[in-house]
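Student: no sequence on this one, just coordinates:
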């Protein structure tokens, strides 16, 4: 396991430099999720796939940018890595923070076999969260990665990060979001999963929501690459992750790119979501 984490740390430095030097123009290609790819999406995905497939304990990888699982030469290795190479890449031209999300699965791709996860955030500072027994927060200072300690959510937060196009929300979801603003919650939403969920973790609590909508009845965010890894992080930080009624990490997976509605937050906010959706 440690070799995987070390490889991801090294990869973060290279990707950070790619973001500064590589074209961010759109290509003609569309990934399996229907998103038009940027040149940087493809370049980072290619780099990560080569690095991860060379790790002796990794038998396979799957990426949001690729339709099928890729297998390594290490057929008896135990781990499968699912990752989103550049979450929020459409924010690059606005110079906002984006990230890499990863989940490490033991033997099989399902939530019960997720044994570690985390993300890298490319912002004013290069940071990384690694969740195993705890959600540990690291920052690169130009020469080494410093451990800033474990992230821990409070019982109640102050941030409201609502995803999805508002005109496609259900009335009950709209009423719930408005009720949080009426309580004094602050709107903090960039359109990037990594920076928005990271802010809630660092600030101590709140709610990130991406519900089922009329144009995306199964939600938009992918289970294996985005939702499961963040659910694992949030639970290790004392928070919660549900699809409205069920714990995220109790959900099954039918195919690699399956999506789900999702709500991440501290106890008070997730209790509210359960009341609304149950």
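Tutor: Great, that's in hand. Keep in mind it's a predicted model, so treat the numbers as computed, not measured.

Student: hey, let's count contacts and neighbours off CA atoms from now on
Tutor: Fine.

Student: residues touching the residue nearest to residue 242 when sequence neighbours are not counted, list them.
Tutor: Of all residues not flanking residue 242 in the chain, residue 248 sits nearest, at 4.7 Å (Cα to Cα, 6 or more residues apart in numbering). Contact analysis of residue 248 by Cα atoms under 8 Å, 6 or more residues apart in numbering lists 227, 228, 231, 241, 242, 262.

Student: for comparison:
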């Protein structure tokens, strides 16, 4: 059992003076991640042979079923919905990815749910988010929440089914030797600067023995979580097949950027602050360079 002096998510939101409707919405989203965590434990027993597309649709339906009845909700955008769903009842708009890294479901790899909250509409620059977060499903379930300019870390207590605050203020280390990138796309990246940066990492490793460690799980949120906690950099450039990259702005790049920047890091498209990008459509994609400020700045120098 956790230390009883550690606050729950609900207690922290109360302590921070979070407005009732926003608190209700955040707790609803957190509760949905607890349901997903439970469903994932025996997913392959209940749904043998089901593919990642089935899992994406299943967990999207689970979230949408509960979320659309929330009185605080005005608009929903999801990776699994072709167009926004508008209720026009409440004050807040939510964008979410129900199961980031869903292909890991075959191999018991880590996965995540990512969400972003705006007032009125999600079609605003990311710096106007009022909260953002993600839950990671691994040997335990963790919730990372950014609100009111800070980043908080929670762990799910399986006995009480409540999120317990374990890190009151997450700060990303400014120096690290962790890099995360899908190097299988190296030859087709649009900007040669990315290749020069990765080549520099490998040359620097040979010449100075300052070891860079490569990490890549196939779940954007999981990889960025490691960077958030340990420092380093995550990169997903545009390439010849996907000129604006693979990651969606509203429910992947923007909420993760909001979290990392509030933890003292930096997030860029390679040419622009991600939090300044104006969304134009629900599934808009952007390249991403995100992580410790020092390392992101180093990468950006290679892109100039």
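Tutor: Arrived safely, thanks for sending. Owing to the predicted nature of the structure, the values given are computational and were not obtained by experimental measurement.

Student: so what number do they get for TM-score?
Tutor: With the length set by TM-score structural alignment, normalised by the length of structure 1, the two chains reach a TM-score of 0.91; 266 aligned residues with a Cα RMSD of 1.5 Å.

Student: returning to what we had before: closest to residue 4 of structure 1 out of the contacts of residue 248 of structure 1?
Tutor: residue 228 (18.2 Å; Cα to Cα).

Student: related to what we said a few turns ago, make a markdown table out of the contacts of residue 248 of structure 1 and add neighbour count, distance to residue 20 of structure 1 and secondary structure.
Tutor: Output for these, formatted as a markdown table (neighbours: other Cα atoms under 10 Å; distance: Cα to Cα, whole Å; DSSP: H, G, I helix; E, B strand; the rest coil):
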| residue | neighbour count | distance to residue 20 of structure 1 | secondary structure |
| --- | --- | --- | --- |
| 227 | 27 | 27 | helix |
| 228 | 26 | 29 | helix |
| 231 | 26 | 30 | helix |
| 241 | 28 | 33 | strand |
| 242 | 23 | 36 | strand |
| 262 | 28 | 32 | strand |
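
Student: Please identify the helix or strand for the aligned partner of residue 302 of structure 2 in structure 1.
Tutor: Here residue 302 of structure 2 is matched to residue 276 in structure 1, going by TM-score structural alignment. Taking DSSP states H and E as the criterion, residue 276 of structure 1 maps to helix 267-277.

Student: Next, the residues that contact that helix from outside, please.
Tutor: Contacts for helix 267-277 of structure 1 (Cα under 8 Å, 6+ apart): 154-157, 172-173, 176, 206-207, 239-242, 244-245, 263-264.

Student: swap in stretch 70-89 of structure 2?
Tutor: So stretch 70-89 of structure 2 is contacted by 21-22, 24-25, 28, 56-57, 60, 67-68, 90-98, 120-122, 251, 282-283 (Cα under 8 Å, 6+ apart).

Student: Would you map the strands across the stretch 151-278 of structure 1?
Tutor: Per DSSP state E, counting those that start in this stretch, the stretch 151-278 of structure 1 carries strands over the ranges 159-162, 186-187, 206-210, 240-242, 262-265.

Student: what's the matching range in structure 2 for the third one?
Tutor: Following TM-score structural alignment, the partner segment of strand 206-210 of structure 1 in structure 2 covers residues 232-236.

Student: For stretch 230-242 of structure 1, grab the matching residue range in structure 2.
Tutor: Using TM-score structural alignment, stretch 230-242 of structure 1 lines up with residues 256-268 of structure 2.

Student: The matching stretch: end-to-end distance?
Tutor: End-to-end span of stretch 256-268 of structure 2 (Cα to Cα, to the nearest Å): 11 Å.

Student: Buried ones in it, by neighbour count?
Tutor: By 16 or more other Cα atoms under 10 Å, the buried positions in stretch 256-268 of structure 2 come out as 256-268.

Student: Just the residues contacting it, thanks.
Tutor: 126-127, 129, 132-133, 145-146, 149-151, 169-172, 174, 221, 224, 228, 273-275, 287-293, 296.

Student: List buried residues within the residues you listed.
Tutor: 126-127, 129, 132-133, 145-146, 150-151, 170-172, 174, 221, 224, 228, 273-275, 287-293, 296.

Student: can you tell me which of those residues are in helices?
Tutor: Using DSSP state H, 221, 224, 228, 293, 296 are the members of those that sit in helices.

Student: Tell me which two of those sit farthest apart.
Tutor: Across these (Cα to Cα), the longest gap, 18.1 Å, separates 221 and 293.

Student: how far does stretch 289-304 of structure 2 sit from the chain's center?
Tutor: Put simply, stretch 289-304 of structure 2 sits 19 Å off its chain's centre (Cα atoms, centre = their mean, to the nearest Å).

Student: Wait, residue 100 of structure 2 touches residue 110, no?
Tutor: No - contact criterion Cα atoms under 8 Å: residue 100 of structure 2 and residue 110 do not qualify, at 9.2 Å.

Student: Which neighbours do the two have in common?
Tutor: Joint contacts of residue 100 of structure 2 and residue 110 (Cα under 8 Å, 6+ apart) are residue 219.

Student: Nearest spatial neighbour of the spatially most central residue of structure 1, chain-adjacent residues omitted?
Tutor: In structure 1, the residue lying closest to the centroid (Cα atoms, centre = their mean) is residue 226, at 3.8 Å. Nearest residue to residue 226 of structure 1, sequence neighbours excluded (Cα to Cα, 6+ apart): residue 101, at 6.3 Å.

Student: which residues touch that neighbour?
Tutor: By Cα under 8 Å, 6+ apart, the contact list for residue 101 of structure 1 reads 83-87, 117-120, 194, 225-226, 229.

Student: which part of structure 2 lines up with stretch 6-13 of structure 1?
Tutor: Under TM-score structural alignment, the match for stretch 6-13 of structure 1 is residues 27-34.

Student: Show me what the strand or helix carrying residue 37 of structure 2 is packed against.
Tutor: Under the criterion of DSSP H and E, residue 37 of structure 2 resides in helix 20-41. Using 3 or more Cα pairs under 8 Å, 6 or more residues apart in numbering; DSSP states H and E, the elements in contact with helix 20-41 of structure 2 are helix 9-15, helix 52-67, strand 131-137.

Student: Report how many residues lie close to the counterpart of residue 285 of structure 2 in structure 1.
Tutor: Using TM-score structural alignment, the partner of residue 285 of structure 2 in structure 1 is residue 259. Neighbour count for residue 259 of structure 1, taken as other Cα atoms under 10 Å: 23.

Student: now do residue 94 of structure 1
Tutor: By the criterion of other Cα under 10 Å, residue 94 of structure 1 has 8 neighbours.

Student: any chance of the strands of the stretch 151-278 of structure 1 in JSON lines, plus distance to residue 62 of structure 1?
Tutor: As requested, those are exported to JSON lines (distance: least, Cα to Cα, whole Å):
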{"stretch": "strand 159-162", "distance to residue 62 of structure 1": "28"}
{"stretch": "strand 186-187", "distance to residue 62 of structure 1": "33"}
{"stretch": "strand 206-210", "distance to residue 62 of structure 1": "23"}
{"stretch": "strand 240-242", "distance to residue 62 of structure 1": "23"}
{"stretch": "strand 262-265", "distance to residue 62 of structure 1": "21"}
